[in-house]
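Enquirer: make a model of this:
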Amino acid sequence: MKKRRVTSTDVARKAGVSQSAVSRTFSPWPTQSGVSAEIREKVLRAAKELGYQPNAIARSLITQRSRIVGVLFSYLDNPFYARALELLCHGLQARGYHALVFMMSDTLQDIDSTVSDILQYQVDGLLTASVELSSKLCIECTERGIPVVMFNRTQDDPGLSAVTTDNIGGGRLAAKALLDAGCERLAVLAGWEGASTSRDREFGFRAELHARGAELFERANGNFNLEDTAQATRAFFKDRNPAERPDALFVINDYMAIRAMDVIRNELGLRIPEDVSVVGFDDISTAAQPTYGLTTVRQPINRMVEASLRLLFEQIEDSAAQPEHVMLGAQLVERHSVRRKSSP
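Expert: Coordinates of the predicted model:
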């Protein structure tokens, strides 16, 4: 015979308090519950003896809040996004919320279908990272009153909040570092063409080259994929004379840059930075390891997560809160993958 579930009424009866006192004791906002220390102790003792656990689903029906936030990622291979997910989940839990994590492909059609499924869970908001959203989906979320915050992505939609690094400015920093080092044949290893991060970083890189009277020597796509990155790197350097190959490589993120460096050194036998200088973007932990010493453009990931959560909860708690685009400054971190400019 199935054992009957213990209810808050049972706990109230055993503790000798009202049912509302039990509800307030287990409220996600304990500092606002108005329960004295004595009553709280009675309730918790009775709950432990009876084996009671509060029903979050039942509470959500009363409060009209699921206290669940949908978190969308296309991939976690890149350590930058794995770290972002960890920080986002901790930040949500600290506020009494939980993450409902979904992985999806990069295609907008699949994303629309998956998010439609997520919305059935009555999530209080959506955080998206490494995901491009269609305008159709954004309109659907807005009409349902569901706040959406894009992390490390952006699009031209004033009704959508986004938090990014200054990717264009960061691309300019990368170009400046390579030009200041005396590099002349600068190439770009881009990411997925649909990603705003890749487009903006490359735009900034090209803009700085143009401002300095230089031209892009060569370009290829790594598609945020290690095998595509390896193939593109081989195409840049394999079986080519020094004057016919790049002497500098800007890779759109560190995840791809690390793979490119391995191919350059271990497969092609070239030296970094003597034969080719390399700059990445993100500043993942691997970039700082002595094996790589990758010069890169740092994204302030902690501040990005904090800003994303702030925007999300402002809109959850106040339906009149206006969407906002937060852009944080990028910083060049110099290590030893870029050659030093020779003295005149």
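
Enquirer: only C-alpha atoms from now on, for both contacts and neighbour counts.
Expert: Will do.

Enquirer: mind listing the helices for the chain?
Expert: For the chain, the helices defined by DSSP state H occupy 8-15, 19-25, 37-50, 56-63, 79-94, 108-119, 135-143, 167-180, 196-211, 226-237, 254-262, 301-317.

Enquirer: which residues sit against the third one?
Expert: Identification of contacts with helix 37-50 by Cα atoms under 8 Å, 6 or more residues apart in numbering yields 6, 11, 12, 14, 15, 17, 21, 22, 25, 53.

Enquirer: now it, how far from the centre of its chain.
Expert: 41 Å (Cα atoms, centre = their mean, to the nearest Å).

Enquirer: swap in the shortest one?
Expert: Per Cα atoms, centre = their mean, the displacement of helix 19-25 from the mean C-alpha position of its chain is 38 Å.

Enquirer: what's that helix packed up against?
Expert: helix 8-15, helix 37-50 (3 or more Cα pairs under 8 Å, 6 or more residues apart in numbering; DSSP states H and E).

Enquirer: max pairwise distance over the contacts of helix 37-50: which two?
Expert: Pairwise distances across the contacts of helix 37-50 (Cα to Cα) peak at 17.1 Å, for the pair 17 and 53.

Enquirer: so between those two, which is more surrounded?
Expert: When residue 17 and residue 53 are compared for neighbours, residue 17 comes out ahead with 16 against 13, by other Cα atoms under 10 Å.

Enquirer: quick check: that one vs residue 220, distance?
Expert: Going from residue 17 to residue 220 by Cα to Cα, to the nearest Å gives 69 Å.

Enquirer: please provide the structure for the following sequence as well, for comparison with the first:
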Amino acid sequence: MTRGPARRPIQADVARLAGVSQTTVSLVLNERDAGVRISPATRERVLSVIRELGYVANASARSLAGGRNRIIGVYTFEPVFPTTSLDFYFPFLLGMEQEAAELGYDLLLFTGVAGGRQIFRDGSTRLALADGALLLGRYPNVEEIEQLRDSGYPFVYVGHREVSGPPIPYVAADYARATQRLTERLFEVGHERVVYARIGNGDAQPSRDREKGFRRAVPAGDLRRPVGPVWTLESPDEVAGLLAEIRRAGVTAVVAEQHVLAQELLACGERQGMSVPGDLSIVVLGDSTGARGDDTPWTGLVVPREQMGRQATRLLVRLLKPAEEAEATEAAQCESAECPLVPGATVAPPPVPSRQRRPRRQPRQTRVSTS
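Expert: I've put the predicted structure just below:
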């Protein structure tokens, strides 16, 4: 007769062999006493039986029972791999993994299933397998985020995300402050005509944050320095036209929202005999993560993706603490991560207009008499 596979030990087996109730086993597993004193000897006896049986708690059952699995979920609104977005997400995931390990948590990555990526299916969510979740993505489903918030499930969004109704917890890069500092730097070295340019409609929150920083850098009442225009292109194919407008308007510096836009400005300018930063200074507001074959020492900022992953993980763990363990003062649920600035080599003082250049002195000519 063939024997079937050995039955997996359950919590009742642990309680029976340890001579305690299942409630006691549950309290030991969840590292809580719920006001019930458990002696060190009883706790050690339960743990000894758990080791002997090789018992592993069922994560789903613990979640349904309100316990903690010490598991943090990670949900992305776009595929993580094996697509070109791998480079974009990697630093975030690295920071999350390192911080979770230091805090004693495991990460559980939720991927898409047939029918597309959805947080909710038939009114329920698979995220409940984890104690809480970290959400990230450039193109999220805002309705699902709001539904998750209203359900009471703990989560933190990685990136600045505004929703209708009560705000959600998030950790965002401080694009506004970094953009303001970079734009101010252009004014400090002498530029008076500075403009902002981007590809896309600018509706995304990170784009609005960057533009806000640019406008803050313009001194109030200084008519020499424009509060705009903000040029919005539909595609890189329009960069040649943008460059023509820049030259016609006497613009000497551009704050480029995207790395690809800066690359196109540089290439198009070189074809027209312009140099960067000799004729045009360029500041870049997006780092070159995922870019290939570009060794230009851009002046700009670094998106602190790894730091954002770490901060978001710490914030989520704080939100997971029971009320009695939380700090007396309510911790902020929205945090920012500073964007380091890169000096680069694409910013210089503006060129001196030809009409202001001192004329070159001609050598004195002496008439020689032949008589």
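
Enquirer: so after superposing, what's the score?
Expert: TM-score of the superposed chains, computed with TM-score structural alignment, normalised by the length of the first structure, equals 0.69; 320 aligned residues with a Cα RMSD of 4.6 Å.

Enquirer: still on that earlier bit, ok, which of the helices and strands packed on helix 19-25 of the first structure comes nearest residue 114 of the first structure?
Expert: helix 8-15 (35.8 Å).

Enquirer: how about the closest one, which residues are buried there?
Expert: 8, 10, 11, 12, 14, 15 (16 or more other Cα atoms under 10 Å).

Enquirer: then stretch 325-344 of the first structure?
Expert: 325-326, 328, 330-333, 335-340.

Enquirer: now stretch 14-33 of the second structure
Expert: Here stretch 14-33 of the second structure shows 14, 15, 18, 22, 24, 25, 26, 27, 28, 29, 30 as buried, counting by 16+ other Cα under 10 Å.

Enquirer: mind putting those into TSV with distance to residue 186 of the second structure?
Expert: What follows is the buried residues of stretch 14-33 of the second structure, written out as TSV (distance: Cα to Cα, whole Å):
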residue	distance to residue 186 of the second structure
14	69
15	70
18	72
22	68
24	66
25	65
26	62
27	61
28	61
29	59
30	56
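
Enquirer: of those residues, closest to residue 99 of the second structure?
Expert: Nearest member of the buried residues of stretch 14-33 of the second structure to residue 99 of the second structure, counting by Cα to Cα, is residue 30, at 21.1 Å.

Enquirer: who are the contact partners of the corresponding residue of the first structure for residue 92 of the second structure?
Expert: The alignment partner of residue 92 of the second structure in the first structure, by TM-score structural alignment, is residue 84. Neighbour list for residue 84 of the first structure: 301, 305 [criterion: Cα under 8 Å, 6+ apart].

Enquirer: can you tell me how far the aligned residue in the second structure for residue 95 of the first structure sits from residue 262 of the second structure?
Expert: Using TM-score structural alignment, the partner of residue 95 of the first structure in the second structure is residue 104. Residue 104 of the second structure sits 42 Å away from residue 262 of the second structure, taking Cα to Cα as the criterion.

Enquirer: compare neighbour counts for these two and give me the winner.
Expert: Using other Cα under 10 Å, the more surrounded residue of residue 104 of the second structure and residue 262 is residue 262, with 24 against 9.

Enquirer: tally of neighbours for the closest residue to that one other than its chain neighbours?
Expert: Nearest residue to residue 262 of the second structure in three dimensions, chain neighbours excluded: residue 256, at 5.9 Å (Cα to Cα, 6 or more residues apart in numbering). Residues lying near residue 256 of the second structure (other Cα under 10 Å) number 23.

Enquirer: what's the equivalent of residue 256 of the second structure over in the first structure in contact with, if anything?
Expert: Correspondence of residue 256 of the second structure to the first structure, assessed by TM-score structural alignment: residue 251. With contact taken as Cα under 8 Å, 6+ apart, residue 251 of the first structure is in contact with 188, 189, 190, 257, 278, 279, 280, 281.

Enquirer: overlap between those and the second structure?
Expert: Mapping these onto the second structure (both residues aligned by TM-score structural alignment, their matches' Cα atoms under 8 Å) leaves 188, 189, 257, 278, 279, 280, 281 still in contact.

Enquirer: in strands, which of the residues you listed appear?
Expert: Secondary structure assignment by DSSP state E places 188, 189, 278, 279, 280, 281 of those in strands.

Enquirer: next, count neighbours for residue 293 of the second structure.
Expert: Residue 293 of the second structure: 5 neighbours (other Cα under 10 Å).

Enquirer: right, and residue 280 of the first structure touches residue 295 too?
Expert: Yes. In this structure residue 280 of the first structure lies within contact range of residue 295 using Cα atoms under 8 Å: 6.5 Å.

Enquirer: compare the two (neighbour count), which wins?
Expert: Neighbours were counted for residue 280 of the first structure and for residue 295 using other Cα under 10 Å; residue 280 has more, 28 against 24.

Enquirer: for the aligned partner of the more buried one in the second structure, which non-adjacent residue is spatially closest?
Expert: Superposed on the second structure with TM-score structural alignment, residue 280 of the first structure falls opposite residue 284. Using Cα to Cα, 6+ apart and skipping the chain neighbours, the partner closest in space to residue 284 of the second structure is residue 300 (4.6 Å).

Enquirer: and the one you found, what's its match in the first structure?
Expert: Checking TM-score structural alignment: residue 300 of the second structure goes with residue 296.

Enquirer: how near is its match to residue 101 of the first structure?
Expert: For residue 296 of the first structure, the distance to residue 101 of the first structure - Cα to Cα - is 29 Å.

Enquirer: who's more crowded, those two?
Expert: When residue 296 of the first structure and residue 101 are compared for neighbours, residue 296 comes out ahead with 32 against 15, by other Cα under 10 Å.
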